[in-house]
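**Student:** generate a structure from the sequence data that follows.
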Amino acid sequence: MTIDRLRTAASHLLLTITALVCAFPIYWLFATSLRRPEDVTSLAPIPWPLSVENYADAAHKVDIAGLIANTFVVAVLSGSGQLLIALLASYAFAMYTFPLQRLLYLAFIGTWLVPFQVTMLPNYIVLTRLGLIDSLLGVVVPTLCSALGVLLLRQHMAAFPKELIAAARIDGRSSWSILWTVVVPNLRPALAALGILLFINAWNEYFWPAVVLRRSNSVLQLGLRSFMGTEGDQWGPLMAVASLACLPVLVLYLLLQRQIVNAFVRSGLK
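**Tutor:** Now for the predicted structure:
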C-alpha cells in the first residue's frame, strides 16, 4: 500500500511539474503585458506595480476590437465550414457504395499529405480571379475542405450501428433526414471535439492570412507585426496584443472545460 501511495504521489508530482512548465510561458506573457513600459524587460517573477499602459499603447496603435472581431469571424466560418463539409463527405463515404469509392477516399485523404505551401500559389491565383484577395472571405474559402475532419468522422460513421439506419429507412426517412435526426445527435461528442480543434487551428492561423490580407491590422496574428520593426520591437504592446489573442481560447476552455474533456474522452480523438 505504501508503494502504491508513493507511486501515486510521484505521478501527481510529475503531472504538477509538467503543468507548471506548460503554463509558465502563458503566465510570463500576461505578466510582461502588465508591467510598466520601463520594466518590460524585467526578470522579476511578479509584475509590480501593475500597469495597463501597454494595453493603452496597443489600443492607440491598432484597432484591437476590430482585430478580435475579424479573427473570430474567420475562425467561426472556417471551423464551422470545415465541420459541415467533413460531416457530409464522411457520411457519403461511410453510408453509400459507389464505383471507385475506396480509390476516391484514399485520394481525398491523400490531399492531407500535400503541404499547404504547394497549393498556396494555385489558391492565390483563383482568389485573385474571383476578386477575394484582401478580404476575410478569401482567407476562409480555401480552408473549407478538411481531409483530417473527413478521416476522423468517417471512422465514427463506419462504427455507427447499421440497424438504426435500416430502421430509419423502413420508417420512411430520407438520407438527409437520417443524417440530421439519427446520426448527428449520436455523434455530438466527436463533432464537439473536432469543432474545437478546427476553431483553435483557424484562430491561430498566421501564414495564409499573411498571404491573402494586405492590411497589417486585419486579424490578430497580423496585427502583432505592427509592433515589430527594424528599429526594435515594442515588447510591451506586443505582449498585450498576444495576451488578448490567447484570452478568447482560454475563456472558451474555462467555460466549456467539462464538455471539452467529455468530448475528447468519449470521441477518442487525441
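**Student:** hey, let's count contacts and neighbours off CA atoms from now on
**Tutor:** OK.
**Student:** show me where the stretch 151-270 of the chain has its helices.
**Tutor:** Along the stretch 151-270 of the chain, the stretches classed as helices by DSSP state H, counting those that start in this stretch are 162-170, 175-178, 184-186, 188-204, 207-212, 220-223, 235-255, 257-267.
**Student:** can I get these in CSV with mean neighbour count and distance to V40?
**Tutor:** As requested, these are exported to CSV (neighbours: other CA atoms under 10 Å; distance: least, CA to CA, whole Å):
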stretch, mean neighbour count, distance to V40
helix 162-170, 13, 61
helix 175-178, 14, 57
helix 184-186, 13, 50
helix 188-204, 19, 25
helix 207-212, 17, 28
helix 220-223, 24, 20
helix 235-255, 18, 6
helix 257-267, 16, 32
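**Student:** closest to P45 out of those?
**Tutor:** Set against P45 and scored by CA to CA, those come closest in helix 235-255, at 15.7 Å.
**Student:** what angle do that closest one and helix 257-267 make?
**Tutor:** 70 degrees (axes from the mean of the first three to the mean of the last three CA atoms, to 10 degrees).
**Student:** which neighbouring elements make contact with helix 235-255?
**Tutor:** In this structure, helix 235-255 makes packing contacts with helix 2-33, helix 53-61, helix 220-223, judged by 3 or more CA pairs under 8 Å, 6 or more residues apart in numbering; DSSP states H and E.
**Student:** is it possible to get JSON lines of the ones you listed that adds distance to G172?
**Tutor:** Converted to JSON lines, these look like this (distance: least, CA to CA, whole Å):
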{"stretch": "helix 2-33", "distance to G172": "52"}
{"stretch": "helix 53-61", "distance to G172": "58"}
{"stretch": "helix 220-223", "distance to G172": "49"}
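**Student:** most packed of those?
**Tutor:** Highest mean neighbour count among the helices and strands packed on helix 235-255 (mean count of other CA atoms under 10 Å): helix 220-223, with a mean of 24.
**Student:** before we go on, could you also do this sequence so I can check it against the first one:
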Amino acid sequence: MKRWTLTFALAAAFGLCVGPFYWLVMAATHEDKDIFTWPPKFLPGGHLWDNLTGLEESIGLTRVLLNSAVVSTLQTVGGLIVSVLAGYAFAKFDFRGKNILFVMLLATLVIPIQVRLIPLFEMMLNFDLLDSYPAVILPNLTVPFGIFLMRQALSGLPDELLDAARVDGAGELRIIWRVVVPVMRPVLAALTIFLFLWAWNDFVWPLIALRSAEMQTLPVAMATLNGLANTDFGQVLLASTISTLPVMILFLFFQRQFISGLLAGATKG
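**Tutor:** Reported below is the predicted structural model:
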C-alpha cells in the first residue's frame, strides 16, 4: 500500500511539474483564438510556423536570440573566471583585511538591484558604453554568490595538493587551471547553470542599458509583445517556450554534476 501511495504521489508531482510546460509547448503551436478554449487542446496545432514568422516580424527573433546568447555566454564565462579567482584568493591566501572584504562582499547580496541602477547607469554613460554588450556584461561579472560558493568549496581542497604543484614549479594560474578546475568541476557545473540562468533571464538592467531595438535581449523583446489593445498569445507562448530551451539543455548537460556541486559548496567550511 505504501508503495502504491508513493508511486501515486510521485506521478502527481511529475504531472504538476511537467503538465504546465507541456501545455505551454502545445499552446505555442495554436493560433490565438484556440489557446483558451475549453477543454484545453493538448495536441499540436498547425500554426507553429505562423507564430514563428510572426515573432520574427514583431521582435526580430533571430536578432534578439543572438543578443541573448552573446550576452549570456560572455557573462557566464566571465563570471566563472572572476568567481574562481576570487574564491581561490579568499580560500587559500592570507592577507590583511581578508575577512572584512569577504563580509562586505556577502553584504552586497542583500542590496536590491534597484539601488544600483542609477550608479551603474551613470558609470556606463560616462564610459560611453550604453547600448552595447559591455554595458550589460561588465557590471555582472562579479557575482557574490559565485565567489562565496567557490570559496566554500575551495576551503576543503587540501593545501598539500597545491604545495606539491608549487614544488613542481607551477604558478598560481597554472595551479588553478591544472589542479583547481578539474577538482572543482561539479561546483563549476552548478555555478555555470546559475550564472547562465541569471544572465539569460535578466530583464531590468538590459532594459535600461540597451536603448535600441537591435540590441534588445529576448526577455526585453518579449515584453513588447504585450500590447495595450491586442496581444497575440500564440507568439507570447512560443517566445516563452523558446526562452526556456537553452536553460533546459544546459541543465540536462550538467545534471549529473549539479547536485554534487551544490553539496560540495554547501558542506565545505
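**Student:** for K162 of the first structure, which of the helices and strands packed on helix 235-255 of the first structure is the nearest?
**Tutor:** helix 2-33 (41.3 Å).
**Student:** follow-up on the earlier one: make a markdown table out of the helices of the stretch 151-270 of the first structure and add distance to T41 of the first structure.
**Tutor:** Shown next, in a markdown table, are the helices of the stretch 151-270 of the first structure (distance: least, CA to CA, whole Å):
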| stretch | distance to T41 of the first structure |
| --- | --- |
| helix 162-170 | 61 |
| helix 175-178 | 58 |
| helix 184-186 | 51 |
| helix 188-204 | 26 |
| helix 207-212 | 28 |
| helix 220-223 | 22 |
| helix 235-255 | 8 |
| helix 257-267 | 34 |
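**Student:** quick one: map V143 of the second structure onto the first structure.
**Tutor:** The equivalent of V143 of the second structure in the first structure is S146 (alignment by TM-score structural alignment).
**Student:** how far away is its match from S78 of the first structure?
**Tutor:** Distance, S146 of the first structure to S78 of the first structure, using CA to CA, to the nearest Å: 10 Å.
**Student:** nearest to C22 of the first structure, out of the helices of the stretch 151-270 of the first structure?
**Tutor:** Closest to C22 of the first structure of the helices of the stretch 151-270 of the first structure is helix 235-255 (CA to CA; 13.8 Å).
**Student:** that closest one to helix 188-204, inter-axis angle?
**Tutor:** Using the same axes, to 10 degrees: helix 235-255 of the first structure against helix 188-204 is 170 degrees.
**Student:** what's the closest non-adjacent residue to the match of V143 of the second structure?
**Tutor:** Using CA to CA, 6 or more residues apart in numbering and skipping residues adjacent in sequence, the residue nearest S146 of the first structure is Q82, 5.6 Å away.
**Student:** ok, K41 of the second structure - contacts?
**Tutor:** Counting by CA atoms under 8 Å, 6 or more residues apart in numbering, K41 of the second structure touches 26-27, 34-35.
**Student:** tell me the one of those residues nearest V167 of the second structure?
**Tutor:** M26 (59.9 Å).
**Student:** and that closest one, what pairs with it in the first structure?
**Tutor:** Using TM-score structural alignment, M26 of the second structure pairs with A31 in the first structure.
**Student:** quickly find the element holding the residue lying closest to that match once chain neighbours are set aside.
**Tutor:** Counting by CA to CA, 6+ apart, P47 is the residue found nearest to A31 of the first structure once chain neighbours are left out, at 5.8 Å. Taking DSSP states H and E as the definition, P47 of the first structure sits outside all helices and strands.
**Student:** in this structure P47 of the first structure contacts R35, no?
**Tutor:** Yes - look at P47 of the first structure against R35 with CA atoms under 8 Å: they come within range, at 5.5 Å.
**Student:** circling back: burial measure for the match of V143 of the second structure, as a count.
**Tutor:** 23 (other CA atoms under 10 Å).
**Student:** list the contacts of A189 of the second structure.
**Tutor:** 254, 257-258, 261.
**Student:** show me what it lines up with in the first structure.
**Tutor:** Per TM-score structural alignment, A189 of the second structure is aligned with A192.
**Student:** relative to S177 of the first structure, how far out is the most centrally placed residue in the first structure?
**Tutor:** Ranked by distance to the mean C-alpha position of the first structure (CA atoms, centre = their mean), the top residue is I200 at 1.7 Å. For I200 of the first structure, the distance to S177 of the first structure equals 30 Å [CA to CA].
**Student:** if I look at the closest residue to V25 of the second structure other than its chain neighbours, how far off is K33 of the second structure?
**Tutor:** Nearest residue to V25 of the second structure in three dimensions, chain neighbours excluded: T241, at 6.1 Å (CA to CA, 6+ apart). For T241 of the second structure, the distance to K33 of the second structure equals 19 Å [CA to CA].
**Student:** check L43 of the second structure too.
**Tutor:** 15 Å.
**Student:** so between these two, which is more surrounded?
**Tutor:** L43 (13 against 10).
**Student:** that one contacts A28, correct?
**Tutor:** No - using CA under 8 Å, L43 of the second structure is not in contact with A28; the gap is 10.8 Å.
**Student:** what's the matching residue for N204 of the first structure over in the second structure?
**Tutor:** In the second structure, N204 of the first structure lands on N201 (TM-score structural alignment).
**Student:** ok, that match touching A221?
**Tutor:** No - applying CA under 8 Å as the test, N201 of the second structure and A221 come out as separate, 11.7 Å apart.
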